[in-house]
Every structure is written in C-alpha cells, then in structure tokens.
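Engineer: Turn this into a model:
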Amino acid sequence: MSMNTHIEFPKDQDRKTAASTRLADRNKISEKELSECDREQLHLVGHIQGGSGHVIFLSYPSGQIIAADAHVRAVPWVRKRGTMPLKRKGEFSSNNNNMDTTEMENKSREILGAFLQYWIPFGLYQDLFEAIEGMKMAKSTRTFHFYKHKRKSYAITLSSTSRDCSVVGLEIEEVDGNEATSDFYSTLVSLGRIMEFYVDEKIATTACDTIFNLLGKYDRGMVYQFNDDNSGEVVHEIKKDFVSSSYLGMRFPASDIPKSSRELYVKNGLRYIHDVESDETPIVDLQSRTANNNNNNNNSEMDLSQCRMRAVAKPHIVYLRNMGVLCSMSIAIVVENELWGLLAFHGYTKPFKPSLHQRIACETINSMVSVKVEALKKKAQSVRIIELSETLLRWSQNSSVAENLQTIGTDILHVIDADILVGRIQDPSKEEADVVVVGDKSIAPQDSVWAKFNDHPSRELCAINTRSALEAMGISKEMSPACGIVYFKHGLVQLLLGRGLRCQDVRWGGNPDEPKLKIGGILNPRKSFETYMEKARQESRAWSSSDLQVISALTDRVSEHSHNRMMSLLKADIEDANVKYFNAIARARENNNFFAQMSHEIRTPFHGVMGCLNILDESRKEMKTEEVKDLINTALSSGNHMLHLLDNIINISKNKYLSHSITREKYNYHTLASEATQSLKSLALSKQIKFHSEVFPQHDYIVIVTDKTKVVQIVSNIINNAIKFSPKGRINVKFQLAETRRDTIRKWGEVASSYAGTVYTMTEGEVLYSVSSVESEVAKLTELENQKWMLASVTDSGCGMKPEELAEMLQPYTQSGSGGSKATPIEGTGLGLFICVSLCHQLGGFLACSSTPGKGTVFHVAFPVGTPDPLAVDGDAEHQDAPAIISLPAETIPVQGPIVVCDDNKVNLKILQRALKSELKKRNLTVDVELANGGQACFDLYVKERPSVLFIDYHMPEVDGLQATEMIRQFETKNGLNPSYIISYTADVTERAAQLLLSKGTNEIMSKPPPKGFLEEITSRFQVVDQA
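Structural biologist: Just a heads-up that it's a prediction; the model follows:
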C-alpha cells in the first residue's frame, strides 16, 4: 500500500511559473557535481548561496584579505579609500551600465592580497578587530557586529574555525533595523516560555511549532529523529492547510543525510537554503586569482564550517527539488556530541532567508532543546540505573554469581533491554566452567566465542554493535547468532549480553533500497517519496552510551562479588563499610555541632567587643576615666577570649585533619616543669587562689626526651581549668618521674582511689571508670613499659564533679564541674580537655581525672619521656633548656630610612602603624612609618626608599607576602644590597606557614594580633643608623 506525497500549491500564475522554472533549471547541474556528494568535503564547497550576502576572509592579525566572494564589490562601503563605490545592477552610472557579472568578479579580485583597513571605513575596521580580539579571548568561534551606512543597516558575522583566529571570515548582509528591537526580543521571550512550561519529551515538538509560527514563512515543519542505524523518522509534523501530503511516521534511509553532512551539523548547528533556484556565488582567493589569469576556473577551498551562507552540495539541491521544496532550514539537536535529530522546515511557494536575529534565536533553541533532551536522556538513564540497583538489592552475598544470575537474571535483562545474558564462571577446582544462560537460548554463543576475548583487558566493557564487526573478530553467525554483544570479565567471571534481530513493519518515505548510483558512478537523488511499506523488517539495536552506563552498574556488582568471594573477605568488608558509613555520619554530626557551637561562642565575646566600642563612641565625653578603662579592659578581655577560641579551633583542626607530627628533643626536666606552671601561677594569684607546685626528684639534674610544646600545652590547659573552677581556693601541681608504666599507674591509683569517681583514657574511644579495670588493662601492655614516664598531677579544691558527670567530661563542647549546680555558668567552649586527650594519645600517654563533689578534682597526665644516651647529653646541651623556635635569635636591628608596613587591609595598616609609632616614641626614636597597600606596592616602595625594616602581611590578593619577600630578596642579591630585616605577620599560625615564610627570607614572624610585648621587644632592638 502506498500514498502519493505530492504538494497541492495554491493555483496562481506566479507559483505555476516558479514550478516550470524549477523543472527547466534542473538541467543546469552537471554530472560531475552530482557524483561528488559523499566524496566531497562539504565545508570546502567554494561557493556561497547567491543573494544571501557577501563574505570576506582575512588573515589575522595582519588583516590581509585572502579570499572573498566574487560579488563582494557590490557592498557600497567595500571600496578603496578615496574612490566612489560600485553600484549594484540597475544603479550603475552611464559609464558602468554595461558592467556584467564577469566584470564585477574582476573588480572583486582587486581586493585580494590587499589589507582590509584600506578597503573599508577605518572606524569599522577598528571595531571589527576589537571584536576579533574579544572572540579570541573568549575562545569563541563566532561573534557579531552591526554597522550603519547611508540609512542602511548591515550585520557582520565574524567567525573562525581555528582557535587562534588565524583566518577570520566576515559574513555581510543587510538587515532590517526595526527587527533588532522587536521581533528578536519577542522571539527570545517565546523561547523562555518554552523552557518554562515544557520540561518533558515534548520540548522538541514545542520548539518546532514555535519556530514554525514565529517565522511564518515555511509551509512545513518536522521533528526528525535519528535511529541507531542513522536512518531518520519524522516523529512530529506541523504544516499549512494547503499542504495535503504528510511525512509523519515515515522513515528515511541513512543515505539521505550522508555522514559528512551529519558531522557538519554537529559542528554548525543551523543550515538554511533560501532558494534552490538561485545561482551560487563563487569564492575567489589569491590562488584562484592567479588561476584566472591563466584562464583556469579553480575556485577557492576556504573552510566554510562556520559560514551560514555556505552553498550546499548539488545532490542535495536536486533532492529538495524532487520533494518540491523551494527553501529550507534545518536546526541540529546535538546530544552528548552526537546528532540526536533535526528540526526541519520546508517552504514550497516563495524563497525565504531567515534574518540574522531569527537565526540567532533558532540557534538558541538549538542549544536549549539539546540541553533539555540530554537532561531527559540522563533522567531516563538514572531511572534505569535505580531500577537495576533495586533489582541488584536481591543479589545475595551468600550465593555464587551463577546462583544470583539464575535468580534475578530475567529482571536484569528487562532493565538492560537485552535478549540474552550468559555468565561463565571458572572454578579453579573444576576442569569445566559453569555456564549460566538466561533469556533467549537460541542466540546463545558457542564455547569457542569465549576464547576470542582472551586478550581483552579485565574490568573493561567491550561493546560490538554490528554483525560485520563480529565477523571481523572471527565470530561467525553460527558461533554467536546475536547481532550485537557486550562482553565483560573480572577474575574468574565472564559475562556476555546479547541482542538479537527484531522484526517490525516500517513505513518508508520512498524505497530505501533504491540505488543511489547510476551506471558510471553518477548520483541519482531519489525522485519518489511515496509511502513504501516494508513488512517484518529485521533490525539490530545498537548499544548506546546510556545502555553501557546501566550495564556498568551490573558489572560493578559482579566485580565486587567476584573479588569478595575470591578473597574470602566478604563479611569483613561489609562490616568495615558499615563502620565507615556510621563513622562518617558521626563525623558529619560532630562537625555540624562544632561549627554551631563555635558560631555561638565567637559571637558572644565579639558582641562584648562591639558593645564596648559602641558605648565608647557614643558616650566617651561624658564618661569618667575609670569607666573608660573598665570598658577598655572588658573589650580586651573579650578579644583575648576570642583569640583563645580561635586557638582551640586551630588545635582541633590540627588534631583531626593534619598528620600528628611529634618533635621529640632533649630538655631539662625541671626547666620544662617550671615553664608549664610559671605563666599561670600569676593568674591564679591575681584571683586570690593559693598556688603551689613541686617537682620530684627535687635536686637531680635530669634530661628527658619529649615534645615540650605539647606537654606544656596539656599541663597549662589543665591548670587553667582548675583556676576557672576553684574561686578563692587552692591548686597544687606536682611533677614526678616513674621508672615504668606500671609504677606510673601505681602512683596514680594511690591518689585516685580516695575520690568518689574516676575516668581514665589511654587510647582513642576507650574510657575506663575504675582503678582496678585500669590496672587490669595496663597489665596486658608491653610497649613502652620499661621507659621512664613523667607524671603530672593538678589538684584543686573546687566544686568537684559527680561520677556521672565524669563520663561526659572528655567529650567536646562539654563543661562539668559545677557540683550539680548550673547556676553559675563557666565561660569556655568545652574543647580544652578534648584537645588535651588528643595530645596525650599522640604522645602515647594517658589522661585521668578523679573527683568528689564538694571536695575537688585531681587530673593526672603521664607520658613516656625516655632518657637519652648519657654520652650524648653534653654535646646536645643547647637543646636541654629550650625547644626549637621559628624565628632567629634576638639581635640588634639597624634602622635606616622609614619602616614599611604592608597589608591589604586598611584597618590593619592603621592599627599597626599607630602601635609602632607609640613604641618608637617611648624609645625616642625618630623614624617614619610608611604604609603599602598590597605586595606589589610594598616592593615598589622598597625599591624607591630602600627601608631596612619591613612588616609584611602574609595573605594578600595578587602579590602576597611570600612573593613580596622573595622579590625583595632577589632585588637585594641582584644589586649587592645589605638585606633588610623582614618581619612577616599573619593570622595563619601553622607550622607549614612558618616554614614557607622562613624559606622565602623572612627574619621573624609575628602573629595577628601581635602578642603582648612583641612590639616592645622588637623595637628595643632597633638602632637608628645615621644616613649622613
């Protein structure tokens, strides 16, 4: 059964004349032109459509004209400066009224080899080159420029097929000035509505109808979707009333749109033919100019990939004429860099060229529809993956791969849309492999097929879509009847999925098997598009990228199962995964709590600072000196508290996310104990708390090996807690040495047993609550047993804690020690002990706490401290009293010229400048303090003034403190200058930051804000040098 697909045109004389003209003009196309459709590179056709506009190709950046269309001199402003423009046909002067096409072409050749700036208005030339620069910087292939000349408007499209824009094409066409402000914007509004209201598979249909109605010049619009075999089907159609034929539901063979044409659609998303009867305009270049002088008609082969005026291959013109088409436009829908389909539009009555703004709107549709279709495809793919994942939930870890395939194989085939699933599992203990076949057993592969994949990499999918590809691998139809397979292997497991041929009735637009080549190799574009019904057509289905993504979910599960079974670790792996999962949830919850708590804690002292400053700003004139001092002290106290909070946050970050580096060095035992208590002794006495410390043994000279920084931090933190919870009480700090770990535990146990409750921790996550349980666990340990241990105890007479409070005390954000009363909250974050516990674990020691409500609390911390080789003690004496420091030893600093302060923050500059001037004034030093806003400004000021002292901030935009310091040191070396003294100041107090700064030439590091006494100490070393 067939249906004639003719077009019924309105019966007016103009359309009859146009139809007869088309029939006559078909003879103008040569046999040579008809024979080169598939062989010719379509982007090198060497012509543009006649009447569509003009093109110029120039070399960039020289601006030399290397090619142009043969009629480009018809553009009134394309002329050599100082000459009159050539007039178009019908407008020539009496001296030029005999100028024909040949003469126009010769005139156009005159510009070849010349420079564009001498052939167009200079202002336009400058604008075009600015546009090219912008296109190059944006890494774009196209941009636009609009130009007015004597009441006419021109659109100039600039495009390039190369990234460096070495060759740029200019497409010149007249435009309607009113269209740019009306039709274009209304079109874009309509496009927005498409995206707003249509979010399903109808997006392409809606886009087709929108373009058809907006342009109004085409007579038929279609959505043309490609199949796996590159044939296409019209899945939607809209047409005008007089068009009686219909292509809806028809399929067209792949040969109707050759491969080269499909590839060009991916690169250039829109193609139009404004009149199939118009003459083409050749492109001439320097080579063709020479050839023309030799009477050789050789047109240029310029790359027209991005040229919308490009002429099309002659077979396509004949093809359209055979369909009765006079003008057409096609818009590509590209999904995942492949041609998904076309929005095709045909006009049968009048030529039509879409304007530039209309084409831009259509290309915008092209992008939006492509993105939406791709999103819909990914959504469908996600649905399939979820469905397969739900099926794979029934995959039993206690069953073999073969057993699982037998159980859920049918459901897997349904999701993957395959006809057969074959699993081959080779058990090393058996000679024969186990083979499981699920689905259509008639297309099951023979055993010899598996050997064809011996060299295929493990865990990689191998997809074969055609019978010819299988034959190329040596797999005949008898060996594997499936027409498309996917193969996978991992370890001892191999999988093969297959698809067989499917039969269906197909409604073709003409006979798809009609030969395209006549005898002699001449192309014969089809003349008939009558409906051709093919019954029971057998077709294969290619494996799409979406299919392979879904299959990957299956192969991942098979790989996991195969690996776990082979290694006999399935149960342990699952348990480990569960532990990690819950730990991740716990860490996430902990982090959330941390930031919520820190936000609250930081805002409280910040409010205190801001509140005091606001009061001072509003009422300082009426306030007494004592009141002002009180507010200032309150603000300083709040600021110090904020710094303490930030220190805690940094410590938590270090302990959780950085490697736990331990710096073990030799120190004097008595000196270390003194440093751990001295700074807090005055604080306790200022609060009327009795403070007593003792070190045992008292008089022996003892050298220990430990990380002094961490030990001092732990002990100081515990003493600070005791001060907070012991108002007007007493605190006793005691240091002892023990020969073994058991001796240490004995000393601790003697004290802890006299308190109501005890908590002890030595390893992360493990907490013990009695002396006996601790002694029992420690008896099992052998590591570090025979090393010397240092035990520090801090006893206070504070409110004490209940046993149940001790259980929560070591958790972050927890404050205990109220003796059951919460009436008087204690300021703090609840992180101090948490940090101490972490540091103790890093040092291999333990932390314990014993307490009785109303009596007080005692904390014990102990670490293995080892003893150095006695023979090495004297040689390393310099390390016994002080740890390594990050700055150079104190020395006199010569000051010559101004002191430079560099920061990108004006407030920081102002504060540090004022603080320095104050210290300099105290010491009667007359030195200017100059400011530099940023690293580059600092370097420039250094080169100009040559200061001998600079304070440089670390973190700054563009040129930071590291770069500025390095630039200064390089300048000094290059010019043989004495090195300036550079103090880097930063809020980044990590060891890595200090190492980086010192490596670039920093002399000393100052934290933000400066520690108390730092500026006083460093200015005391300043010595002004007489510059005379």
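Engineer: alpha carbons only for contacts and neighbour counts from here, please
Structural biologist: Fine.
Engineer: Look up which helix or strand A577 falls in, please.
Structural biologist: Here A577, judged by DSSP states H and E, is contained in helix 570-619.
Engineer: I'd like the structure of this one too, to check against the first:
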Amino acid sequence: MTDNFEVTLDNCHKEPIHIPGSIQPHGYLLVVEPATMTLSCVSENVTELCGADLSECIGKSLAEVVDADYCAIISKQWQSEKLQLFNPTSVQIKHVDSTLRKMTAIATYNGSVILIALEPDSKVSDKAYESVLKMLKNSVQSLMGVHKLDLIYQTVVEEVKRFSGFDRVMLYQFDHEYNGEVIAEAKETHLNAFLKQHFPESDIPKQARELYVKNPIRLLCDVEAEVSRLYPVQPHVDLSYCSLRSVSPIHIQYLRNMGVKASMSISIIINGKLWGLIACHHYSRNFVPFEVREIAQYISVMLSQLISVKIQEEDTQRNARQLAMLGQISAAMAEEQEYQNALRIKADQLLALVDASGAVWCLDGSLQTAGDVPEQNVINPLHQWLAEQVTEQEEAYFTHQLGIDNPQFAELADIASGVMMVSLSADNSSYILWFRKEIIQAKNWGGKPEKVIEFTDDGSHRLMPRSSFELWKQNVYKKSAPWQEAEREGALKLRSMIQSKMIIESEKVLQMNNKLEELVTHRTAELNLEIKQRKAAELHLLEALETAETSNRELERFAFIASHDLQEPLRKIQTFGDRIQRSGDTFSEKNQSYLERMRASAERMQTLIKNTLSFSRLSSDAMKFRSINANSAIQTVLDDISLLVNEKQADIRVDKIGVILADKGHIMRVFQNLLQNSLKFVAPERHPVIEITVVDRTEEHITLAFKDNGIGFDNQYATRIFNLFERLHGKSEFEGTGMGLAICRKIVEKHNGSIWAEGRENEGSVFYMQLPVK
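Structural biologist: Now for the predicted structure:
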C-alpha cells in the first residue's frame, strides 16, 4: 500500500494496487535505471541478501550485485521482447564478504525501469526440466483428449491441481457485470465445495481485473508474511508486471477470512478481455516455482484458445441463422405492396432474430405488435423515455433491467424486464421495440456479497472485506437475460435493411409527386398565358421559389442517402482492419503504421459523414422546447465527458444559471461541443480552466459566456470559425471536422438565439450565447 492512500467503502475500487510500495518477502527486488545500469530502488530485505546497508545499495552498479553473464543479458536485452525468453535465469548474487548466493532471476521492463525479481533458486537441472516437460506433456494430452467445454473445464482444474500442489483449484467465470461463478473445481476431499456458487463483482474490483489482463499470473505464497517495503519510498514504482508484487491488505484480509494461506490466480483472456480466472487456494504456505507457474499459464492460454474457438463456432452459427431470418424478412418486404406488413407476416423471425418474447414497431404512424407486449397505453410513455436514452452516437438502446433503471415501469417486469429499441428515423417516430420477460434467478452466493466498516476500540474505523463464506441464497427479480452483442448486431442489421426500404419507397412517392407537380405547373402555365404580364412575372417568381424548395429537399435527402451508403464501406474498412489486427499475424512497423492510419482515416471520415448528416437534419428537426435547468444539463454533459476532464486535469467553474427555454438534447450538444473545444484547444504547458458565467439576464433572454485559457485565436476570424468545415488549425495538431461550431450556431439560431465569439491568440477565447428563458 502507498502511504497516502486510505481505503474506504467509496474508493476501494481506486486502490492503487499496481504501486503497493512493497513486495512479498520470499524474494528480493532490484530496480535498475536503464540509462546507467545502476540500482535506483531495492526491497528492504536485499540487505540480508548482499550484506550492504540500504543506503549503500542505491546507486550501485548492477555489475556489483549480479554475475557478469546476467548483467550482460540485461544490458543488451532490456528493451527487447526477447527479455522474456531469459526468464527464469539462475544468477549468482554477490555478497559484500565476497561469497556468492544462487537465485532465480525474473526480469521485466515496466516502461521506465527494469525490475529484477530474485526468487529462491528452483534448482533447475536437466532432470528437473525433464519433469517439467513431462508435466506439460501430460497436461496437454489430457486436454486434447476432451472435446466438451464443461469436461475441458474440469480437466483443466484437475491438471493444475495435480502439478501445482494446491489444495483447491477453481475455474471462475465472469458474467456481463463481472460477478463471478465457479464453473469447475478440484479440491481435497475434506474441503467444502464452492462449485456453482456466485461471488460479487466487488470481490475482484475493476483495477484488479485490469491488472489481471496486464499480468496474467499472480502468486501469493504466504498471507501472514510481513511485506518487504521498497527503499527509498519515493518515487512509487509500477509493479504491475513484477512476480513479487505485494497484495492489497483488503485482499489479504479476504483470504484470511476464507482461511486461505496461499493463492495463485491465472487469467483466462478472450479477445483482449478478462473472461475468467483459474483460482488456486492453499491452506498452508506454498511457494510455486517459476517453471510450474509457466505451465499453469500455458494451460490457461490453451483454455483461452479452446473457448475462443467455441465462441467463434457459436457466432458463425448464430450469424448464419440471423442472415437466414433477415433474408426471409427482406423477401417478404419485396413481395408485400405495403412493406410494413412484412414484419407482421414474419413475426416469428422478427422475435427469433434477437431471442425476444415480444415486439412493437411503428413504421407508418400506426403500432403493430407480435408476441407478449405491454398494454398500448404504456407503450407511448415507454417509447418516449427510451427515445430520450438514444443518442446520436448510439444506434440502439438496450437494458435487461428496465424496472430498476426506471421504477415507473417496474410493474412491466413479467413482460418487459428487458427492452431493446432501434430508431428508424431522425425524430424517433419510426422504431422497433423488442421485449424480454423477467427471469427470476435463484443465485447461490459464496457468502453475502458486501463489504463492511469495522470500528476499533479507539473509535477509528477501517474497511473490511466480507468475512462470511457460508452459502447465501438470493432471488433476483426484475431482470431478464442480458442482450448479447450478436443480438444487438442483428437488430442493427434489420434497422439498416428497413431504412434502405424506407428510402426506396420515399423515392417512389417523391417521383410521383414530382410528376404531379409537373402536370400542375404545366396547366398553371397554360392558364397564366391568358393573364397580364404582371401575373406572368409573379408566376415566374413562384416557380423559382418552388424549384429552390424542391432542390433543398433533394439536397437533404441526398445527404441522408449518401451518409448511409458511405458509412457501410467505412464500417467494412474498420471491421476488416480490426480483424487484421486481431488475427495475430506479424506485420512490419511500416505496414502496421499503414493499417493504423487507414483505420484512423476511416474513423475520421465516418465522423465527418455523421456530422454532415446531423447538420443537414437540423433544418428539418422539430425542436421540443421546454423549461430546463441549465446547471443540471451542464452537469450531465460534464459527467459524460468526465474521462476527458480528468485526463486534462481541467478546472471547470459554473455560475448558477437557472431555467432556460430549450430543446434539452440539442442544447446539451451545444454545451458539450463548447466544453470539448475548450479542453481540446489547450496549450500543452497549462491545465485548462473553463468558466461558465451569466453576463446578462432579462425577462426574455439570458446571455452566457464560456471562457477558457486555451490557445485562443486571432479575433479577425471570430465570425469565420462558425462556417462549415472551417479549421484554423491543421488536423495533425488538433482533431476535428470543422463542423462543430457550425452545428452549434444552427442549433442556437433554431432556439431564436445567437452565438458569437471573441479570442486572443495564446490567451484564450470566450464564446457568448444568448438564449430565451421563456
């Protein structure tokens, strides 16, 4: 633990476990500065290894501590990926009395310093290696002889228990909320079973899961051992990749509460995400040599691959089924004169596409349903709430706990605990809703899932992990089965298919209208020939206005169609780019750079297309004006961009603004764009300071100022920056499409307001916005 971090119930998920400032005492740590190959930090117990005082160790050359051969390896390979190939290495440690002590060295580079973990010599010999290879061969043969996943899981835990010597080995799988379940277990017969029991997400908090992805194996030899702190204490050293890293005091207490004396965890990683763990427990001290740990890690890699192959097989089969169902729906649309009826005719496929129990859709202003759905008087308010949750960045909204997310709909649990919505139009008037029923789950928890505050005799308190691991049963209500990613993708594929059909149908209607307009115009022209010259001039003016209006409509329609059609190849570019990166093939740095640049360009073009479409829609979008709390809206925006605010270490100050009359979604977009610009266009040598103040208030209007200390701009461009595609800085300096401020101006003007700016180069800028209050 670091000296200045006090763990509480509110911040335990932020405990900096990667920089504990100490190691487990069964080994020793040398921290080496790469530039000088000298020791900048050591574990305090190093004195018993080399005989020198701690102060004498700091600044020592690595060559004074380890044998020359190992020193040469570190000097040559510390920046190379080959460094891992030298782990473990048997080294001679030099004592001040000129004696030598043999240790096993495991070296890593954490990005700034070299970490050399010295563990007790595992006495690796040819015979020992033969034993290790035999263990590995037996384990691989055991795994390859099994084909069903549940049997593979059981084989894995039995094999790991056999060669590692742990009393209990469990395979622990995470769900979508990172609660865990023991899906396989091998244990000594006298121990109680944890098989099929659930454990809460808080048992393995977020930062611990992230560390398991970075370093896939973690060994704790003795929970009762006193840690050996690092000397000097500052600076803190990142021990994420160090095999000796000490463990959080909370986790130590957690293991004590379970009666566990030693543990080992090996990560199961699928597609870069933590799928689960192989968790090993021992009820006495247990040191596992590096070679055995490597076998366990190799087994976990094999298991990850087997699971990944199984997932890919299931995805392939699911995609084939989805394509078949989409094909049937598409064929029905082509056959039906009113394409909306195709969903009713193919209702079974519509539900099976996403494994739903009911669906509601609105394509022509009227509702149609299939399966079990809520009453019609509930659907409208439910749709309105769901539409507010759908953002321009997200093409769908889904939840598996509707009654928990919004208690207003808790009574719908038996029909609609799970809801997924895809919007088919810009104003959300055309849409599809899918429903899933409540699944009442009886979960067996391995103890009540909670942490507690323990009060000590002196009146102080400390955070304690749960101490009870007795079976605790809980019924889970108001939740459905979660929506899987493949199901969401199936819904979006249907959305794209329906939107394409809607565009084609609208084109047909438009063509008929155009023909009718031509006939009307022609007949009108014939009649107007008999009218005086002044009437003819008025007719010419009317025709010009009608032509301009038609042109505007066609331009808006073209922007929508072009955006849709252009985004499809971009998605393929991004998808294939992702697949290439995940394929595991080795590319040269140059080709890797080309791939990254290709993906970045595709993402930028996709953003530009979306912004263009968004800008074109603003002309026709109907604003929903209502009185809103401006401070609440700004706080919501700040919550949404909190990661960027924290990354920039920004200081944001907001006046009390009060109520304004606005379309909440659109005005929050203006607030977000102005705040993001202030965070983006900032000088590298200073942290952003942003002030949102009220500069004028009347009964009718309020004028707000967004002031920052960024790079500013020459005030001669104060009007130009609101033009489309206007950029004062190159894209290599700052990201952006040059459309943000143009969109802001259009939104504000649709609010019957105005926006303008003032700037000074290298001093900052101020954006003023006048909005109605009633």
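Engineer: So after superposing, what's the score?
Structural biologist: Overlay of the two chains. TM-score (TM-score structural alignment, normalised by the length of the second structure): 0.56; 481 aligned residues with a CA RMSD of 3.4 Å.
Engineer: Against which helices or strands is the helix holding A577 of the first structure packed?
Structural biologist: The helices and strands touching helix 570-619 of the first structure, judged by 3 or more CA pairs under 8 Å, 6 or more residues apart in numbering; DSSP states H and E, are helix 625-657.
Engineer: what angle separates the helix it packs on from helix 570-619?
Structural biologist: Counting by axes from the mean of the first three to the mean of the last three CA atoms, to 10 degrees, helix 625-657 of the first structure lies at 170 degrees to helix 570-619.
Engineer: So which bit of the second structure is helix 625-657 of the first structure matched to?
Structural biologist: Per TM-score structural alignment, helix 625-657 of the first structure has no counterpart in the second structure.
Engineer: Please apply the same query to stretch 582-591 of the first structure.
Structural biologist: Aligned by TM-score structural alignment, stretch 582-591 of the first structure falls on no residue of the second structure.
Engineer: so G418 of the second structure sits right up against F435, yeah?
Structural biologist: Yes. At 5.5 Å, G418 of the second structure counts as touching F435 under the criterion of CA atoms under 8 Å.
Engineer: now the residue nearest to K14 of the second structure when sequence neighbours are not counted, what's its secondary structure?
Structural biologist: Closest residue to K14 of the second structure in three dimensions, ignoring its sequence neighbours and counting by CA to CA, 6 or more residues apart in numbering: Q207, at 6.8 Å. State at Q207 of the second structure, reduced to three classes by DSSP: H, G, I helix; E, B strand; the rest coil: helix.
Engineer: Quick one: map Q207 of the second structure onto the first structure.
Structural biologist: In the first structure, Q207 of the second structure lands on S260 (TM-score structural alignment).
Engineer: go on, G447 of the second structure?
Structural biologist: Using TM-score structural alignment as the criterion, G447 of the second structure maps onto G510 of the first structure.
Engineer: A strand includes K448 of the second structure, no?
Structural biologist: No. With three-state DSSP as the criterion, K448 of the second structure is coil rather than part of a strand.
Engineer: Helices along the stretch 651-800 of the first structure, start to end?
Structural biologist: Secondary structure of the stretch 651-800 of the first structure by DSSP state H, counting those that start in this stretch: the helices cover 669-686, 708-724, 741-752, 771-778.
Engineer: Can you state the residues of the second structure onto which the first one aligns?
Structural biologist: Under TM-score structural alignment, there is no match for helix 669-686 of the first structure anywhere in the second structure.
Engineer: Next one: the residue opposite Q49 of the first structure in the second structure once aligned from Q349 of the second structure, what distance?
Structural biologist: Using TM-score structural alignment, the partner of Q49 of the first structure in the second structure is Q24. Using CA to CA, to the nearest Å, Q24 of the second structure is found at 58 Å from Q349 of the second structure.
Engineer: between these two, who's got more neighbours?
Structural biologist: Each of Q24 of the second structure and Q349 has its neighbours counted (other CA atoms under 10 Å); Q24 has more, 23 against 20.
Engineer: Walking through the stretch 651-774 of the second structure, point out its helices one by one.
Structural biologist: Going by DSSP H, counting those that start in this stretch, the stretch 651-774 of the second structure shows helices at 664-680, 740-750.
Engineer: Could you point out which of these sits nearest A186 of the second structure?
Structural biologist: helix 664-680 (52.7 Å; CA to CA).
Engineer: Just tell me the aligned range of that closest one in the first structure.
Structural biologist: Going by TM-score structural alignment: helix 664-680 of the second structure matches no residues.
Engineer: Flag every buried residue along that helix.
Structural biologist: 664, 666-680 (16 or more other CA atoms under 10 Å).
Engineer: of all these, which comes closest to R285 of the second structure?
Structural biologist: Proximity of those to R285 of the second structure (CA to CA) peaks at L679, which lies at 51.7 Å.
Engineer: I figured the closest one hits V645, correct?
Structural biologist: Yes. Counting by CA under 8 Å, V645 is a contact partner of L679 of the second structure at 7.4 Å.
Engineer: Against T973 of the first structure, how distant is V235 of the first structure?
Structural biologist: 75 Å.
Engineer: Same check on R467 of the first structure?
Structural biologist: From R467 of the first structure across to T973 of the first structure, the span is 73 Å (CA to CA).
Engineer: And for K372 of the first structure?
Structural biologist: 61 Å.
Engineer: neighbour-wise, which of those two wins?
Structural biologist: Neighbour tally, K372 of the first structure and T973, criterion other CA under 10 Å: the higher count belongs to K372, 19 against 11.
Engineer: That concludes my questions; thank you for your assistance.
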